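**Q** got a predicted model here, sequence first, then my questions.
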Amino acid sequence: MAWVVILIVQGLLPAISITLIRQVVDNLVAVSGAGISSATVGKVLTPVSLMAGVLLLTEFFSNAGEWIRTAQSELISDKITGLIHQQSVGVDYGFYEYSEYNDKLNRAREGAAGRSLGLLENMGNVVQNCVTLFAMAAVLLPYGLWLPTILIISALPFFYVLLYISKVQYKWSQKTTTDRRWLMYYDYLLTNDRTAAEVRLFDFANYFQNSYQKLRKRLRREQFNLLKLQTLGRVIATVFALTMTGTALAWMGRQVLLGILTLGDLALFFQSFNQGLNIVRDLMSNLGKIYRDSLFIGNLFEFLEIKAQITDPANPVPIPSVLQKEIRFRQVTFRYPGSHEPVMENFNLTLPAGKVVAIVGDNGAGKSTLIKLLCRFYDPDSGSIELDGIDIRQFSVKAFRRLITVLFQSHIPYYTTAAENIALGDISAPSSQAEIEAAAKASGIHEKITRLPLSYNSMLGKLFPDGHDLSGGQWQRLALARAFYRRAEIIILDEPTSAMDPWGEHDWLERFRTLARGRTSIVITHRFTLAMRADIIHVMRAGKIVESGSHDELLKLGGFYAESWQDQMQSTTIAR
């Protein structure tokens, strides 16, 4: 509301100022040669004082407008960022696995807050320009209707150029989205701590730098070509506007020479026409910017309109508090979106409640897909995944996922305190130091944390000041503690000991058996020393379960598991 008032007042002040200038000039001409007296000074001083008041008002509203624009900028930036964050975590997990989605996300994030603020400001400028233009037109109308018309016509080429260039720039931006994401990727490879070791060891720096500079050179050349086109168009539009202005000024000079108009009229005309010309150009410019920003903001709304496919049913079924019977994959067929080859076809698997189940198999067997389906990141194309006989699609998504805790193979190091790292496993419940330490002890990271300077209050990672880094195995144990802290009914661990040495693995296995007692645990692993301790082992190959049983039963079977066990044990013996 304050912004609208300021726009209207700022739109009227220029016309008032010009009118006062004419009054000053005419009064000066009237009292010229009359000497200095209270009457002559008063005749000039009155409009001058009014002009001073207008200038003070102009300065006041300019500063107030700056304050409001700053406040708007902060609010809009936070609002747009919040919308993008909300949508980013609301869309399906599968969207992140496709280039098209990442293009949409990049376009939405690219200056979204700035474009939104620019759109708002330009709309405000249009309001202010319109108010000023109508005021200037009212001042010029007594001299002829054709003068305001010339103002409009002189700015039309500039407006056309702006619209045309905006459309060309938008198309270029859309076309080069993937290229600009490549630039971000090269920059990540050259500056991120996770890639620093390999970049130095294998001397990748020049290769990635050259790739970055080569792509930048092409994009820079294309940008320069757009700039040339824009400059040429603006020069032509400016020449046209100056020609129209010169014509109007020549006519005004003729009227003064003929004595039809006064010097005050000439001063008013010059000021109003000159400012009017600038205002019309600003108006056209702002309209063009509104058009340009609306094109780019369209990317934001296109992103915000993406609908998640994994959604709650109309009437969700209550989640069972305790898993009584089993998790069952029944005739599940699944293809990743965009792929014609099924990862699983008529897949069947039963995971009994309260047992530790190991799933082993070669790379590409479908083990990770099984986790994604069980976490309901995807829904199967056909068949069902059932929890105690109920299709998991009948549950609320969030409520169902609350039953599950997962240690993913690519675990995330969170750069916070050790205590908060573990408490992130269940942010819905008040953190308990006793439970945090219990989870840390279960994962085997407690002793390492207590040796840190501030124990559980120590900052982890080197990204922020006073941080302490951990080894790969220690980060993995911390992620395990986070998974354990959730106290979920279903535990899924994907290669939970991949970063641990054999001694650490043996120690952790003993802890895990105690922690998992009474809960359903699914362990994805390549290590048979871990799998052998499971109640049931399933061997997965090419999207199917080919063998099932205990460790001893599978060895007696003499199949793929037995062969792999012998190979792994022989490799371990040779290594020793």
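**A** It's in.
**Q** could you use CA atoms for every contact and neighbour count after this?
**A** Noted.
**Q** Phe296: neighbour count?
**A** By other C-alpha atoms under 10 Å, the residues close to Phe296 number 22.
**Q** go on, Leu515?
**A** 16.
**Q** OK, contacts around the nearest residue to it once chain neighbours are set aside?
**A** Using C-alpha to C-alpha, 6 or more residues apart in numbering and skipping residues adjacent in sequence, the residue nearest Leu515 is Ala442, 6.8 Å away. By C-alpha atoms under 8 Å, 6 or more residues apart in numbering, Ala442 lies in contact with Ala481, Phe484, Trp508, Arg511, Phe512, Leu515.
**Q** adding another structure so you can compare the two:
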Amino acid sequence: MEGMRPNSRSGRHRADGRVHIPEVDPLFGSGIRMTAGWAQHDGAGADLGFWTLLWRLPRLMRISFGLAWHAGHLLLPVAIAAKLLAGAATGVVLLATNEALALLLAGTPTVERLVDALPVLLAVAAGGVARSLLSSLGDATNGKLAPRIDRAATVKLLERAVRVELVIIKNAEFRNLMSAAARGALSARMVTTYAIALVEAVTGLVAAAGVLTVLHPMLMPLMAAVTVPSAWGAVRMARARFTSMKRWTELQRQLETLSELLIGASPAEEVRAHRADGFLLHHYQRLARLSEAEQARLAGLEARTTLLSDGVAGLAKLGMYGVLGALLVSGSVRLAVAGTVLIAIRTGTHHLTSLVSAVNDLYEQGLFVQDWKQACDRAEAEAIRGGAFELTAPPDQISVRDLWFTYPNNEQPSLAGVDMTIRRGEIVALVGENGSGKTTLAKVLVGLYMPQAGAVWWDGRTTAEVDRASLYDHVALVAQDFVEWPFTARVNVTIGRATRRPDADALDASAAFGRADEVVARLDAGWDTLLAPEFLGGTMLSGGQWQRIGLARAHYRDAAVVIFDEPTAALDPRAEVAVFERVSDLAQEGRAVVLVTHRLASVRRADRIYVLERGKVIEQGTHATLMALNGRYAELYTLQASQHQDPVSPA
């Protein structure tokens, strides 16, 4: 089979040694890639020079440190001070070590000489203990600070995001920014952690270099010659591992997807009936071989890099021993100094490697924190802006005059010059084909979207003049794609008025309204049943059962304006008739009901019907009026009615 042939380029290596992974996979195309907002800066440090990273760090760290100070106040300076002192203790330990070696190596070892050196040896031990204690104090303080930064960053982002205009929160570019910002909220703690570790690395490196410079001017270049190759090798491998991990992760996601398709319950029937198992297994093996080749490539690169860095470091050490030997023979340094040099070089290598790695990690995570800051600022700028007027009473009338609305990045308006009126106690139906603007109009009516031209009036006040939080208090929404909260059945209904203390009588009345009581009666734990099958003990509901829960939720909200957007799409005909009887009851109770639907048979009892086409109202009136008009509504109604009639058998 042609579809079973391996890709001719799969598993091949490129000229640079990397495994070639096609940009367009035979199965997944370019779909499963690390291209989401949260991945856009991954490996950013791998493309820049070390000094460039160092130059850009302060600007990125400033954001995280400001957040850390806000979250932990004195915890940040305490952690930094502890790491500074721990790094400085390195210099004290090296100096004390040099003195101890000088005493011990001054002549033939004797008990008296050991006793004389004991205070200095104790100072070495005390310095080491102090360094460990201070470093541990910094780590412990940062351990307290990090989760506070997490919470502060995430809460700040969520507080702003939840207040963004609906039309913006649904924008793809903004969603991508929010995805990166969510990663940035987690990166803020990492930036602080890396920065605190960087403090100790820099201080320790400076201390070691300073001690060597004091002991002899030539010793500092010796340490650099020995430590730099090892640091270079560590950084090179860190970048290579990250780049390889990114490729490997993309492959792993594809392999996991295929594995789920092979063993999952949902696709099992079609996999067997269509005999797709061989096809899927073939591609699993193809991708697995690519993954194996990538891991083998990384192992080879690591071996070569280690060999090169260790070789250069070995030559540098050989040169260092030669220089030290010459200095010893000439009497320029004592034997004790030579011993101190060896210890200082080992210490300096550790701190230099930590420093370079920390700078790379700081830069990469700092970019995500910058995204977090940009998202917070953007969300603040795009926040819902309402007027100062508090809407305390339900509206008697909602009027729309010459209303225009266009979605961002769209050229064609979704609503064009719409006029309509809704009064308390009325049922107003919005009908039309897909894309005619029905749902958009319903959302503009209740202030979820703001018009670019024209206005929506609530008892003489436009939605721009009214405080929209007070406006939303009078609105209930039942959409076809309403939220299936992963909470208990009780919470799924009472969340319709989450600010009010749960009322058992109101809950029962709302359940009866939406016929959700019949659903709850079948649940093992009744109202306390978790409606989330993905969790242990959770229960799965059908689409129709969920729609009943949604209707109950809207009724429990007890709002003056109720929007029903395709509320019966998942219900059977009998249940649908019962729902529309209840919709009529809501209107008789004094509510204004806006019904958005494709099923024209359900709007016959509406007080007024608006027919939309390409964002414009082309007809309006009662069912009888529109049928007599014999226009678009009558055409659609007749077409739908004919689908439910039995065809006449030929004579």
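**A** Arrived safely, thanks for sending. Here the structure is a predicted model, which is why all the values come from computation and not from measurement.
**Q** contact partners for the residue nearest the centre of structure 1?
**A** Nearest residue to the geometric centre of structure 1 (C-alpha atoms, centre = their mean): Arg109, 4.4 Å. Listed by C-alpha under 8 Å, 6+ apart, the contact set of Arg109 of structure 1 reads Ile84, Leu300.
**Q** buried subset of the contacts of Ala442 of structure 1 as a PyMOL selection?
**A** Burial among these is assessed by 16 or more other C-alpha atoms under 10 Å; the matching PyMOL selection reads:
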select buried, resi 481+484+508+512+515
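**Q** how about the contacts of Ala442 of structure 1 in JSON lines, adding distance to Val89 of structure 1?
**A** Compiled in JSON lines, the contacts of Ala442 of structure 1 are given as follows (distance: C-alpha to C-alpha, whole Å):
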{"residue": "Ala481", "distance to Val89 of structure 1": "24"}
{"residue": "Phe484", "distance to Val89 of structure 1": "23"}
{"residue": "Trp508", "distance to Val89 of structure 1": "33"}
{"residue": "Arg511", "distance to Val89 of structure 1": "34"}
{"residue": "Phe512", "distance to Val89 of structure 1": "31"}
{"residue": "Leu515", "distance to Val89 of structure 1": "31"}
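**Q** picking that back up, corresponding residue for the residue nearest to the centre of structure 1 in structure 2?
**A** Aligning on TM-score structural alignment places Arg109 of structure 1 opposite Ala182 in structure 2.
**Q** before we move on, which element is that match in?
**A** helix 172-215 (DSSP states H and E).
**Q** one more: Ile359 of structure 1?
**A** Assigned by DSSP H and E, Ile359 of structure 1 falls within strand 356-361.
**Q** mean offset of that strand relative to structure 2 (after superposition)
**A** Mean deviation of strand 356-361 of structure 1 relative to structure 2 after superposition (mean C-alpha distance after the TM-score superposition for structure 1): 1.1 Å.
**Q** the strands in structure 1, which residues?
**A** With DSSP state E as the definition, structure 1 shows strands at residue ranges 326-334, 344-352, 356-361, 382-387, 390-391, 404-407, 459-460, 467-468, 490-494, 520-524, 536-541, 544-549.
**Q** wait, His446 of structure 1 touches Ile436, no?
**A** No: taking contacts as C-alpha atoms under 8 Å, His446 of structure 1 lies outside contact range of Ile436: 9.4 Å.
**Q** so which of those two has more stuff around it?
**A** Neighbours around His446 of structure 1 and Ile436, counted as other C-alpha under 10 Å, are more numerous at Ile436. The numbers are 25 against 21.
**Q** residue in structure 2 matching the more buried one?
**A** By TM-score structural alignment, Ile436 of structure 1 lines up with Leu507.
**Q** ok, Arg482 of structure 1 next?
**A** Counting by TM-score structural alignment, the partner of Arg482 of structure 1 is Arg553.
**Q** test my guess that that match contacts Gly496.
**A** Yes: Arg553 of structure 2 lies in contact with Gly496 (C-alpha under 8 Å); the separation is 5.0 Å.
**Q** the two: who's more crowded?
**A** Arg553 (28 against 21).
**Q** so who does the more buried one touch?
**A** Residues in contact with Arg553 of structure 2 (C-alpha under 8 Å, 6+ apart) are Asn492, Val493, Thr494, Ile495, Gly496, Ser510.
**Q** tally of neighbours for the second one?
**A** Counted by other C-alpha under 10 Å, the residues lying close to Val493 of structure 2 total 28.
**Q** what's the counterpart of Gly473 of structure 1 in structure 2?
**A** In structure 2, the residue matched to Gly473 of structure 1 (TM-score structural alignment) is Gly544.
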